[in-house]
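> The following block contains a protein sequence and its predicted model.
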Amino acid sequence: MLTEYRHIMKGVAIFGALLMLMPAAGCSITTGQTGASGASDDKSASAKTATYKYGTVEFPKSGSLCSSPIAIAVERGYFQKEGINPKLVTADTETRKIGLDTGRFPVTNGDFQFFPSIEQGVKTSVVGALHKGCIKIAVKKGSAIKNPQDLKGKTIGVDEIGGTPYMASNLWLGDAGLNVDQKNGDVKYLPFDDANLEFQALQNGQIDAAALWDPLPTIQEQKGTVDIIFDLGKNPKFAKRFCCFLYGSNKVIADNPQKMSAILRALNNARDFIAQHPQEAAKIITEKKYSTITDQKLAVQLFKDYDYAVQPNEDQRIQSDVSYFSEGLKKIGFLKTNDPAAFSTRIYKHIDQ
């Protein structure tokens, strides 16, 4: 009897040890990442990716409202319907340029600040557009500065030298006749890594104006702390022009044009959704924290102002706006080409959809 009991207990111990060695399928730790939702099992992610024609595709995210079509295309399933398993990754401007150059990022959004980079060798082209103006210049509430001429001899805060607010400011000032030479211009620029610090500098007099992306200028205007003296989306010289374009990797365009077409179809569907359903789009963007904007009402207002809708004959409009900004950047010295018309023709590529 004692011998039988010992055999039973030995069997139980061996069975228990085997159980401990077996993987617990119902409580595995998720380490893979796919889509926008966060984590998923590595094997599940691999199986899921295998069902997509173009597999997993990385898209850079920025937290700005400008990139909302990418987020909406993820959340509404537009990418997935085109055979794409989307993965959003954080990437700054330089990382985006490298990603486009190598083909890691097939598409990213960006303003005309990319034009000089293309001239300098970044292998990307304009393949589409997203929306109208999103840059504003603010001055302290009640400031005597009202127009470009009032900024002569003054200092403007920007996020970075060479960035879009910097270039937009120079286009506005240069068009008004001010000298915008990068070394000896009529206006000085002071960069700030943090937009909130830029507004503090404006309030304490360290700078005379702040050139920034929305939504911060609009938020401060609503609070009554600033006056807006320039709005890229409303200024007569720039209104109704695309400022935020879609840039495609030349490598992907050459190697897999069908993939590029699929991406653009998904993004255009997302643009139309934002235009037709701004309240629902704003709810998605704010609640899912795709943007730094938390005020849904403000997001709706900006969506309407930016005009995301896909337009008839949009190719012609995009070509016209690329040409317009190429001419402007040449005029103020940010493009070196002797033929901005030829440059604009070269950097825009029509993609069949």
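Ah, there it is.
> use CA for all of it now, contacts and neighbours both
OK.
> can you give me the strands in the stretch 51-200 of the chain?
Per DSSP state E, counting those that start in this stretch, the stretch 51-200 of the chain carries strands over the ranges 56-61, 85-90, 107-110, 124-131, 135-140, 155-158, 188-191.
> got it, and the stretch 201-350 of the chain?
Using DSSP E, counting those that start in this stretch, the strands assigned to the stretch 201-350 of the chain run over residues 209-213, 226-231, 244-249.
> Which one, of those, ends up nearest to residue 283?
Nearest to residue 283 among the strands of the stretch 201-350 of the chain is strand 209-213; the distance by Cα to Cα comes to 20.7 Å.
> residues in contact with that closest one?
Taking Cα atoms under 8 Å, 6 or more residues apart in numbering as the criterion, the residues outside strand 209-213 that touch it are 134-140, 155-159, 165-166, 169, 195, 198-199, 202.
> List buried residues within these.
Neighbour counting over these (16 or more other Cα atoms under 10 Å) leaves 134-140, 155-159, 165-166, 169, 195, 198-199, 202 as the buried ones.
> follow-up on the earlier one: can you say which of the strands of the stretch 201-350 of the chain is packed in most?
Each of the strands of the stretch 201-350 of the chain was scored by mean neighbour count; the highest is strand 209-213, a mean of 27, by mean count of other Cα atoms under 10 Å.
> before we move on, the earlier item: let me know which of the strands of the stretch 201-350 of the chain is the nearest to residue 320.
With Cα to Cα as the criterion, residue 320 lies closest to strand 244-249 of those, at 12.5 Å.
> take a look at this one as well, against the first:
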Amino acid sequence: MPLSFFANSRLVRSLASLGAAAGLALAAVSAAAQVPVKLVLNWKYEGPQAWFFVAQDKGYFKAEGLDVEIDQGEGSAASIPKVAAGAYQAGFGDLNALVDLASKRPADAPVAVYMLYNTPPFTLVVKEGSPIKTPKDLEGKTIGGPANDGALKLFPAFARIAKVDASKVSITNMAPNLREQMLTRGQIDAAFGYVTTVSFSAKAMGLDPAKDLRFIRYGDHGMDLYSNAVFFSRVFARDNPKAVQGFVKALNRAVKEVIADPDMGIDYVMKREPLLKREVEKEKLLATLRNDMSHPEVARIGLGDVDDARLKKSIDIVVDANQLPRTPAPAEVFDRSFLPARAERPSKTLN
């Protein structure tokens, strides 16, 4: 064969080797460029978390250079200390528990970057025939709730505002799956919880929450507080601002898609946890959009943001009611600099 053949063959092999090496190098660079983010949720996998799964499984986080790992949570208040301790970079949980930590340990407290539950879901629930008609009727009674329940954590604030003598109220803890059982059996007089969570737990027991239960909502008694938000470690947000901005951008994209097509969102929930009941999780998602994410301010400032005056009042309520050592500034608690532009965020949450 002509020498040129061997020369060309060697050239092809050399180019192929260089191409393979370049591909491996690019893959290594791409992998290295993915910023790892561990996210802890507020609770076990369920319908109202659909946007997190959509953002992950459809590659929206990855497109922003993020390698996101999502873990189940143990309560809306429990995710804050996990992020503060460094076990996670991000979390989804109760803003009021974050205020509490920001007052006591400002250097450790995470910072919220995207508000989801802008309508207070906190409630006390009693049986329909209960003699408890007003907050004052709670005196001399026993209220139960999981230790990390957001409504339980806020009860001192609620008691002060509603003029309930908290020293006359007994509080007991139980596993979350026993709350509604203990209430219906009369083992407790009232229960702490979120309206949507308690309603669906009651339905699973064969109860009709609209007929068998009554809800004393914190928001109806002067506590127009924000609730669950996405937050990041203060150190991580400082050192990785583009990663936080990318996370919020990806999440906001997924939120808009789930609002437009809840069934699609539930598809991704079911992929994450196939043993769930699809229709129940869809109901939960729609109830959350309706009850917890539809504050009138959304039309004005867009989902994800907060009203500064309302946030300041919320912080003041929590600080005063719990006799906290200092009052955090709104900017310590919520940082809107990571939000997408107003036009890119939803103006309504129900179609």
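Received, thanks. Note that this is a predicted model, so its numbers are computed, not measured.
> Need the strands of the stretch 51-200 of structure 1 in TSV (columns: distance to residue 174 of structure 1).
Formatted as TSV, the strands of the stretch 51-200 of structure 1 follow (distance: least, Cα to Cα, whole Å):
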stretch	distance to residue 174 of structure 1
strand 56-61	32
strand 85-90	34
strand 107-110	22
strand 124-131	24
strand 135-140	15
strand 155-158	14
strand 188-191	13
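> and stretch 204-211 of structure 1, which stretch of structure 2?
Aligned by TM-score structural alignment, stretch 204-211 of structure 1 corresponds to residues 185-192 of structure 2.
> burial of the nearest residue to residue 305 of structure 2 once chain neighbours are set aside, as a residue count?
In space, and not counting its chain neighbours, residue 305 of structure 2 is closest to residue 115: 5.8 Å by Cα to Cα, 6 or more residues apart in numbering. Residue 115 of structure 2 has 24 neighbours, counted by other Cα atoms under 10 Å.
> which residues does the counterpart of residue 115 of structure 2 in structure 1 contact?
For residue 115 of structure 2, the aligned residue in structure 1 is residue 129 (criterion: TM-score structural alignment). Counting by Cα under 8 Å, 6+ apart, residue 129 of structure 1 makes contact with 242, 244, 245, 246, 318.
> Pick the one among those residues closest to residue 264 of structure 1.
Within these, distances to residue 264 of structure 1 taken as Cα to Cα reach their minimum at residue 246, with 8.8 Å.
> I figured that closest one hits residue 105, correct?
No: under the criterion of Cα atoms under 8 Å, residue 246 of structure 1 is not in contact with residue 105, lying 11.7 Å apart.
> before we move on, the earlier item: quick check: end-to-end length of the match of stretch 204-211 of structure 1?
Start and end residues of stretch 185-192 of structure 2 are separated by 16 Å (Cα to Cα, to the nearest Å).
> With stretch 135-144 of structure 2 instead?
Length of stretch 135-144 of structure 2, first residue to last, Cα to Cα: 15 Å.
> which residues in structure 1 does it align to?
Aligned using TM-score structural alignment, stretch 135-144 of structure 2 spans residues 148-157 in structure 1.
> Any buried residues in that stretch, and which?
Along stretch 148-157 of structure 1, these residues count as buried under the neighbour rule (16+ other Cα under 10 Å): 148, 151, 152, 155, 156, 157.
> centroid residue for structure 1?
For structure 1, the residue lying nearest the average C-alpha position, counting by Cα atoms, centre = their mean, turns out to be residue 67 (3.8 Å).
> For the closest residue to that one other than its chain neighbours, which residues are in contact?
In space, residue 67 of structure 1 comes closest to residue 109 once its chain neighbours are excluded; the distance is 6.4 Å by Cα to Cα, 6+ apart. By Cα under 8 Å, 6+ apart, the contact list for residue 109 of structure 1 reads 66, 67, 130, 244, 245, 246, 247.
> As CSV, those with distance to residue 97 of structure 1 would be great.
As requested, those are exported to CSV (distance: Cα to Cα, whole Å):
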residue, distance to residue 97 of structure 1
66, 17
67, 16
130, 18
244, 15
245, 14
246, 12
247, 10
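> preserved in structure 2, out of the residues you listed?
With both residues aligned by TM-score structural alignment, their matches' Cα atoms under 8 Å as the criterion, the subset of the contacts of residue 109 of structure 1 whose aligned partners also touch in structure 2 is 244, 245, 246, 247.
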